[in-house]
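Participant: after the sequence you'll find the predicted model.
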Amino acid sequence: MNHQRSSTRVENPQGFVHTGLGDIHVNVGAHLQDSDRPAFRRVAEDQLVRLRRVLVAPTGMGEARALLAATGSVILDGTPGSGRTSAARVLLREHQHDSGVFHELLPGEEDELSLHDPALVEHGDQLLLDLSAADDRRWSAARADLPALRKTVHERHAHLVVVMPHGGTLDPDLQYYRVKIGRPSGLDVLRRHLRMLGVPYQQYVQPDVTVTEFLREERPMREIADFADLVRRARETALAGEGFAEWCAAARKARNDRRKEVAALVTRLGEAPQRALLIVVSMLHGAHADVIHRAAQLLLRTVDFPSEEMPLLQHKDLAERLSEVSADTGPGGQVRFIELDYDSAVRAHFWDHMPDLRPHLGTWAAVVVELNDPHVLPAVRDGLVARVAGEYLRTGRGDGLASLAERWSSGAASRARLEAAVSALTCALEDPAHARDFRERIYHWCAHRRLRGEFAQVLVRVCADVLAASHPDQALLRLYYLARRERGTARALQALCDLAASSRRLRRRLLDRLARSDLSPPDLRIFLRACDPVPLTDFSGTTRALVEEDGVQRCLITCWHAVLAELPQASWQPHAQHWLRWAAHDTEPRSELLLDLLVSAAEQCEERRGEVFAALYASARDAERTAPGSLARSVEITERLIRKISAAQGLEPTIPPPASDEETQR
């Protein structure tokens, strides 16, 4: 089954941004630094756990599980709607390890590595290659690279699940890894969803004519999941005495096309306040009556409708006005339409038939999310943003949603508006039809566009908490561009380093990106934060540490050389001292490597070589005082460093190095 979508809450900082092709200058408001909302990556993990619980194993799931465990690879085939993509995600979730990360492979997208590139895979990674909707050209190109990808996956003890296009051809040498996924029982799927949604077992275990009729067709898993959710919502709003049969009937009715019904209602409601209330209830469905009342007033003000001069006590009360729009208020004060799922039909009507209203709705939504009202809860804000974004995406107007997110982030935007901007972009990234387009948009925003207001910080959160959940390589690249342009804050830099720390492969990719850059001061600033020797020398779960790889060594020498040659000593000395302290703490041969890399980088400084060598030696002496281990070990590292420096200069030390402070005091 396809995974469940949910609203996503991510929050972000505030400040002024000056942008262009050069630096981004940002001052971040302190009140946006922290949040009590869950990070998206935790939300995404929760969704995956729920998916595993709700999945009714399709035919072939056991065979696929055994093949993946035995070979590290499996290729899933099946008809659309059979649950093949959800099965792929669950299979990978079962092989989650601390040493690897989950990521979806996106061959052909901006700066994505080719499938045959070994750098694509790290030890223990879980890789999803979803080509279920690929055309013949994309599938043919991917098929040619699959043997090389499988080889790398096997060598690095990773796991790969490929979802192939239904009816696509497969080379003979890959046929062994193909597993046919078949649809599970529709009734079993519906009942599993109902159970997970809290519907009592005794309610849905009995045969029901509506359910039988609904499942008579072979419906996609997504449709069955949506129907189960409608039943759940019908149950929550049902009258006393109504049972499962009535809930299912209401769910079936909600699936009908209601365009003519809504159009007739709008025709009857000719007054602006009536239509405003109708729109507001559809956009804030389930919100408290106080919020509905205030939001309706704000919408009228947004469209410049003149205020009524009638005495207050002669106004219609909210209950009467709600009855006019086929809505009422529940026991807890929440306002809903009487008919199930009527809100979506109302939204679609106004969006489709009053296009001039669209920009006003974006402006109005930004005001509503900022309301200081105890009933404007995070779920209310998220629901409003998701509904506005949903209409843009439903009608294929991703550009309008992108502009709206930028506008919400302009100026000195409040925390609530920044959260709304991130939520809007998250909706787009979760939409299968628009996700690729928005990943490309975010790339161009981060790398090339002028970013006004707080939009740079919105993008930091989108990349770090949303995009990184399934596409960490793309998130890394976009955070790199943001980090090298920011000034006055280190939010992008911190997010970039945190992401690189989550995977050896990502740290390797970041070092490679830096070594291939123009090595400007912003790049070197990133390098000094990313070159922590502790993870570079860690070999947990692998046969060798990153620092022992030839490619990584070349990157480190290139970047350290630029640091030593271009930056003032005061900026790099603390990092060099940390490097040397860790050399004293670590064991051979990595300790020796750390010294060799520094000396090799300094050796390339040509006419400044002697000056840089002297600065490195001074750094080693200073590092002795704060080394975590024994002083003798630190002194030994300093002595080895001076011997390597002398050898690099073609000299032999004629005098012993100066005594350490402790030796001098004896």
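Facilitator: Now that the structure is in, tell me what you want to look at.
Participant: could you use CA atoms for every contact and neighbour count after this?
Facilitator: Fine.
Participant: quick one: residues contacting the residue most central in space within the chain.
Facilitator: The C-alpha lying nearest the average C-alpha coordinate of the chain belongs to residue 466 (CA atoms, centre = their mean; 1.6 Å). By CA atoms under 8 Å, 6 or more residues apart in numbering, the residues touching residue 466 are 40-41, 426.
Participant: hold the first one in mind and look at this next one:
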Amino acid sequence: MLLHELSASRGSLHELPDTADDRTASPIDTHDINDGDRLLLDLSEVDESRYVAVQQVLSDFRSSLLGHNAHLVVVLPHHLSYLLQSNLRRFTVGIGRPAAKRVFVRHLRCEDISPSAEEVGAHDLASYLAQAPLRDVAELADRIKRCRNTSGAERGFSHWLSESLAGQHNQTARVAADISTGHGGRQKALLLSLAMFHGAPPGTVLQATNALLGILSHPPDPAPRLDRADLHAEFTGIGAETLPDGQVQFRRVGYDRAVRDHFWTFLPDIRRQLRDWFGTCLTEPTLTQLDRRKAVERFAEQSLRTGRPEDLTWLADQWTRRGARAHLVADAAQVLALGLDHDQHGRAFRQQIYDWATSTETSPGLKEVLIVVCSETMARSHPDQALVRLHHLARRANGQVRVNAQDALLRLAKSDSRLYLRLLDRLSVGIGQRQWAADFELFLAVADPTLLIGSRAVRESLTMSWTAVLRRPTGSWAAPVGHWLDACADHRHRDPSLTILVAACAADSRVSGHLYRVALGWQRSDAHTPGTGADTVSCLLQKINAAQGIEPYEHAV
């Protein structure tokens, strides 16, 4: 709200990177500041060392903000409040949890639902709002909306609320009591398998149950199969039923989530085995896409809730290795997307994806997944970091993966002026270092003589890159230069475009000669707009002569 309320006449609203991408000096970079920017720096989940490092440079960063008439909001880590420097305390403002009732009512009003004060003040609802996390409050409002849409408006708010609260009912105590009173190993495995694959067919639940028993080295039942209970009886014994469409589910609403919570909370010593078990279950090709998606969501929820984001990154790596089943690629993308969107662990996933993107050991399959999650998930909330990771992937990948990474990077850069400039800056540095051949290709693909050419920062980056590009073999840049000359048909672009190209020659007569010969070849072709070729080449020659100190004949003494 603080940043949204400011004027948006200049600059942009964006979040500063919360990982130290490609940086060895300052933890925050003044190059991320543009005139009028509204910046957010989220330090809520950083460790002690980064928190201290950021504070040490924050004063200088603030000076740069003032010079650009920009604004910054920093979210501080509550658990590290004792490390806050005394000179910064006067800038802090405490932010608490908003009133749950107010949040709830506003969500409802956005859906054209306006309950009375008496209905909102009902005892059951008040008790729920007093202890529920805000994400559950939002979910309750969404349930009420869905209930209204399915049951009809005539039923009224009280009915919608009653039905929705039933769906939010906490079954934790009941699950704990049920498990402690007589469930054996197989029943517990069946409980968890159904909780993970809730709504799947009986065969899917059975396969998961047997796999879990095997991974936990549970002794097999020595009795002949026909002497043991069938699945119908086993499902009945754990409070589940098979619906007419063949889906199995617990009879009590919310029971499946409570079962998952119980196992991950009270059996922490088998969490690694649960990860291995789940990874094995998803290799089964008979699972429907819907069952897979829901199961991945459930597993990710438990892994993130219990502080094990590494379980998700491990699965993503396993599911994309050479020889892995093709259908696991979508599952790998989903677990990483869920991790990236998590409030607490999102930063850890962005850091892991950076490490993968810069590693030579990352498999082609995983790189394909990273391209998807960077361009479709990370780019929504952290576009700067997505651009950095896509750039590294475009540099290091081969074949079609490289093409896909480059395409995703260029789409992202061209979607926002700030990102376009950021990529130009990165390319100018990379081209100057001559370490990555891909940077030359990327520059020639992204450099646009009609885009932000009036910006001095853009012109400087373009000039730096063209300086190195024009010293490469002519065949590698002749066609892109032709595109730049084409743009000169519009007189608004002619002078700045030609000025950049000539400045890139840096008064080097050999390079200038190559550029001029390419321009003559372009003029003789039919690619340009009729009548503009000669004028453009003449203007180019005048600028080359001026750069080399050659005066026009009529001005010579």
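Facilitator: Sure thing, it's come through. Remember, predicted model here, so these are calculated numbers, not experimental data.
Participant: mapped onto the second structure, which of the contacts of residue 466 of the first structure hold?
Facilitator: Retained in the second structure: residue 426, out of the contacts of residue 466 of the first structure (criterion both residues aligned by TM-score structural alignment, their matches' CA atoms under 8 Å).
Participant: map residue 389 of the first structure onto the second structure.
Facilitator: Residue pairing (TM-score structural alignment): residue 389 of the first structure is matched to residue 300 of the second structure.
Participant: after the helix or strand hosting its match, which helix or strand is next?
Facilitator: Assigned by DSSP states H and E, residue 300 of the second structure belongs to helix 289-305. Per DSSP H and E, helix 289-305 of the second structure leads on to helix 309-319 as the next helix or strand towards the C-terminus.
Participant: which of the contacts of residue 466 of the first structure sits closest to residue 632 of the first structure?
Facilitator: For the contacts of residue 466 of the first structure, the residue nearest residue 632 of the first structure by CA to CA is residue 41; the value is 44.8 Å.
Participant: buried residues, stretch 395-407 of the second structure. List them.
Facilitator: Using 16 or more other CA atoms under 10 Å as the test for burial, stretch 395-407 of the second structure gives 395-397, 401-402, 404-407.
Participant: any chance of the contacts of residue 466 of the first structure in TSV, plus distance to residue 294 of the first structure and secondary structure?
Facilitator: As requested, those are exported to TSV (distance: CA to CA, whole Å; DSSP: H, G, I helix; E, B strand; the rest coil):
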residue	distance to residue 294 of the first structure	secondary structure
40	31	helix
41	34	helix
426	27	helix
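Participant: chain center to stretch 57-76 of the second structure: distance?
Facilitator: Here stretch 57-76 of the second structure is found 25 Å from its chain centre; the criterion is CA atoms, centre = their mean, to the nearest Å.
Participant: same question, stretch 48-64 of the second structure
Facilitator: Remark: stretch 48-64 of the second structure is offset 25 Å from the chain centroid, using CA atoms, centre = their mean.
Participant: with stretch 505-522 of the second structure instead?
Facilitator: Averaging C-alpha positions (CA atoms, centre = their mean) puts stretch 505-522 of the second structure 43 Å from its chain's average.
Participant: please apply the same query to stretch 499-510 of the first structure.
Facilitator: How far stretch 499-510 of the first structure lies from its chain's middle: 16 Å, per CA atoms, centre = their mean.
Participant: that stretch aligns to what range in the second structure?
Facilitator: Going by TM-score structural alignment: stretch 499-510 of the first structure matches residues 412-423.
Participant: in the matching stretch, what counts as buried?
Facilitator: 412-414, 418-423.
Participant: for the second structure, longest helix please?
Facilitator: Counting residues, the longest helix found in the second structure (DSSP state H) is helix 48-67.
Participant: list the buried residues of the helix or strand following that one.
Facilitator: Downstream of helix 48-67 of the second structure, the first helix or strand assigned by DSSP H and E is strand 71-75. Across strand 71-75 of the second structure, burial judged by 16+ other CA under 10 Å covers 71-72.
Participant: angle of strand 71-75 of the second structure against helix 48-67?
Facilitator: 160 degrees (axes from the mean of the first three to the mean of the last three CA atoms, to 10 degrees).
Participant: how distant is stretch 565-576 of the first structure from the center of its chain?
Facilitator: Relative to its chain's centre, stretch 565-576 of the first structure lies at 34 Å (CA atoms, centre = their mean).
Participant: and for stretch 185-201 of the first structure?
Facilitator: 29 Å.
Participant: ok, now stretch 637-648 of the first structure?
Facilitator: 46 Å.
Participant: ok, stretch 402-416 of the second structure next?
Facilitator: 15 Å.
Participant: tell me who's in contact with residue 229 of the first structure.
Facilitator: By CA under 8 Å, 6+ apart, the contact set of residue 229 of the first structure is 193-194, 197.
Participant: ok so, going back, farthest-separated two in the buried residues of stretch 395-407 of the second structure?
Facilitator: Farthest pair in these (CA to CA) is 396 and 407. Separation: 14.2 Å.
Participant: re earlier: now the contacts of residue 466 of the first structure in CSV, with distance to residue 253 of the first structure and neighbour count?
Facilitator: Output for the contacts of residue 466 of the first structure, formatted as CSV (distance: CA to CA, whole Å; neighbours: other CA atoms under 10 Å):
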residue, distance to residue 253 of the first structure, neighbour count
40, 34, 23
41, 36, 17
426, 31, 25
